[in-house]
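>>> Sequence and predicted structure below; questions after.
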Amino acid sequence: MLPWTLIDTAKVPGGGDELRLKRRGSEFSIMLGTNELMNSRLSGSEEALARLSIDKIRDRRRPVILIGGLGMGFTLRAALAELPQDARVVVAELVPAVIRWAKNEMAEVFHGCLEDPRVTIVEADVGELIRREKAAYDAILLDVDNGPEALTREENDRIYDTGGLGAAKAALKPGGVLSVWSSAPDSRFTRRMQSAGFAVEENPTRASTKGRGAKHMIWLASKRTG
């Protein structure tokens, strides 16, 4: 078996450990300490995050989507495949190196999706973008950190706490959907979303597109109208 090669490292703003980009043949991995945050062979749950979300807003004209976390682009690519040509997709990525890797070392993984005219990449904290918008988005897709239980930086907890959920609700258009990816279920987070006034669905999803591997969780939280 081919050995892993370290390609680059990057500090997470406000975080502790550094991110490490590794490659083995055509396979890429992004690590934080001993934890693998993502792998180019495992895209199933990230793609499901996009598909399940777009299904909720499929009848909307000129939909505006906010994706928190660029990662390896799996959610972005899946969203573009489902969205109409008049859609607009804003991707917020906090770590500058992740954007650089997407355009250079991992360009083959992204398949040119960053050049899609519907896409705008913003180097920013997605929580900040959410807090400054009102009724701006048809869907907000969050694949930030490890889910509601922050791993890379403590500040990410603010996205998923009561105040963060309230801000996301305000940033959504009526009937819009907040979708959250997590590495594991979290019943407390489900209740927190319900307390924030969302209608919540839990969707356990396998990490692999072949229906194998670890089981992740995707929450679909719809903003009630009226």
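Yes, it's here.

>>> C-alpha only now, for contacts and for neighbours.
Noted.

>>> For this protein, just list every one of the helices.
44-56, 74-82, 96-103, 107-110, 126-131, 157-160, 162-171, 187-195 (DSSP state H).

>>> ok, now how distant is the residue nearest to L2 when sequence neighbours are not counted from R41?
Of all residues not flanking L2 in the chain, R24 sits nearest, at 6.1 Å (C-alpha to C-alpha, 6 or more residues apart in numbering). Look at R24 and R41: by C-alpha to C-alpha, to the nearest Å, they are 11 Å apart.

>>> just F110 next, same as before
13 Å.

>>> Could you pull out the strands in the protein for me?
In the chain, the strands defined using DSSP state E lie at 5-11, 18-24, 27-32, 35-39, 64-68, 88-93, 119-123, 137-142, 172-182, 198-206, 215-223.

>>> re earlier: check contacts around the residue nearest to L2.
2-5 (C-alpha atoms under 8 Å, 6 or more residues apart in numbering).

>>> Pick the most buried one from the strands of the chain.
Of the strands of the chain, the one with the most neighbours on average (mean count of other C-alpha atoms under 10 Å) is strand 137-142, at a mean of 27.

>>> what angle sits between that one and helix 162-171?
For strand 137-142 against helix 162-171, the angle by axes from the mean of the first three to the mean of the last three C-alpha atoms, to 10 degrees is 150 degrees.

>>> Off-centre distance for strand 137-142?
The chain centroid and the centroid of strand 137-142 are separated by 10 Å, computed with C-alpha atoms, centre = their mean, to the nearest Å.

>>> Put this next to the previous one:
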Amino acid sequence: MTATYDTPVVLDRREGPYGEVVLRRHGELLQIIANGCFLMDTSDGRSERLLVDAARDALDPRPQPHVLIGGLGVGFSLAHAAADPHWGAITVVEREPAIVDWHRTGPLATISEQAVADPRTEIVEADLITHIRETSATYDALCLDIDNGPDWTVTEGNDNLYSPAGLTSCARVLKPGGVLAVWSAQPSPNFEETLRNAGFKQVRTEEIPVARGVPDVVHIAVRPG
């Protein structure tokens, strides 16, 4: 039976360390599904680009800053960061080996091939929460996009990232004046308050306009100098 344009076609399905991950094609789009939950597709990328740009613009002037991108996804954030000579180093933390493979040798390489090959880029296969808690590295910016937002996590354990303890870990790996930027499918006033209570300053939310419905947003906060 031949698939029609409107029928999703599974390109790869794997059992990863945190459950099932699927890459499928739906017409011209590539989609990532985790444990039956739609994560993202290649339809737009505006919000992923804003995530990186908002962090860059919120940083005080400093030479060759180092950005950590939490979540490789379909590669829009990495590709956008690598296209910007402002960044001196780009570390991407991705916990799903399948997603890393899809970028290195699979269909998602059409988006990220040049960025993955960029000498500034390092891809770390690890759980982001564990990496932030245990790494000795420090960063000028953290751009986090591993969930549908602080109020809609992909796995239950990810709640810890947006808790006071998780934000303390984020602040620990940020250099003074460093920026935390968190993508979300909807605004979260409660998360803004948690950021302020965790000691972050200049907390604000930038919206990505959409034709209808609730806009995607990026929550931005600065570690005091």
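Everything's here; your move. This structure is a prediction, so every number in the text was calculated from the model and none was measured.

>>> Can you calculate the TM-score here?
Once superposed, chain against chain, the TM-score is 0.89 (TM-score structural alignment, normalised by the length of structure 2); 218 aligned residues with a C-alpha RMSD of 2.0 Å.

>>> picking up where we left off before, overlap between the contacts of R24 of structure 1 and structure 2?
For the contacts of R24 of structure 1, the aligned pairs still in contact in structure 2 (both residues aligned by TM-score structural alignment, their matches' C-alpha atoms under 8 Å) are 2-5.

>>> what sits against the residue sitting nearest the centre point of structure 1?
Nearest to the mean C-alpha position of structure 1, by C-alpha atoms, centre = their mean, lies D143 at 2.4 Å. Neighbour list for D143 of structure 1: 46, 67-69, 180-182 [criterion: C-alpha under 8 Å, 6+ apart].

>>> do the same with E155 of structure 1
G14.

>>> try it again with 10 Å
13-15, 125, 127 (C-alpha atoms under 10 Å, 6 or more residues apart in numbering).

>>> Which one of those residues sits in the busiest neighbourhood?
G127 (22 neighbours; other C-alpha atoms under 10 Å).

>>> Leaving out chain neighbours, which residue sits closest to that one?
I159 is the one closest to G127 of structure 1 (C-alpha to C-alpha, 6+ apart), at 5.6 Å.

>>> neighbours around the counterpart of the one you found in structure 2, how many?
Matched by TM-score structural alignment, I159 of structure 1 corresponds to L161 in structure 2. If you count neighbours by other C-alpha under 10 Å, L161 of structure 2 ends up with 22.

>>> same deal with M1 of structure 1?
M1 of structure 1: 5 neighbours (other C-alpha under 10 Å).

>>> so what's it up against?
Counted by C-alpha under 10 Å, 6+ apart, M1 of structure 1 has contacts 24-25.

>>> and what of the one 3 residues further on?
Listed by C-alpha under 10 Å, 6+ apart, the contact set of W4 of structure 1 reads 21-25, 27-29.

>>> sorry, back to before: ok, F110 and R41 of structure 1, which is more surrounded?
Comparing F110 of structure 1 with R41 by other C-alpha under 10 Å, the one with more neighbours is F110, at 17 against 13.

>>> Relative to K56 of structure 1, how far out is the more buried one?
Taken as C-alpha to C-alpha, the span from F110 of structure 1 to K56 of structure 1 is 25 Å.

>>> V200 of structure 1 too?
Taking C-alpha to C-alpha, one finds V200 of structure 1 at 12 Å from K56 of structure 1.

>>> Same check on M217 of structure 1?
For M217 of structure 1 relative to K56 of structure 1 (C-alpha to C-alpha), the value is 17 Å.

>>> Could you dump the helices of structure 1 into a markdown table with distance to T9 of structure 1 added?
As requested, the helices of structure 1 are arranged in a markdown table below (distance: least, C-alpha to C-alpha, whole Å):
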| stretch | distance to T9 of structure 1 |
| --- | --- |
| helix 44-56 | 23 |
| helix 74-82 | 21 |
| helix 96-103 | 8 |
| helix 107-110 | 17 |
| helix 126-131 | 22 |
| helix 157-160 | 24 |
| helix 162-171 | 29 |
| helix 187-195 | 32 |
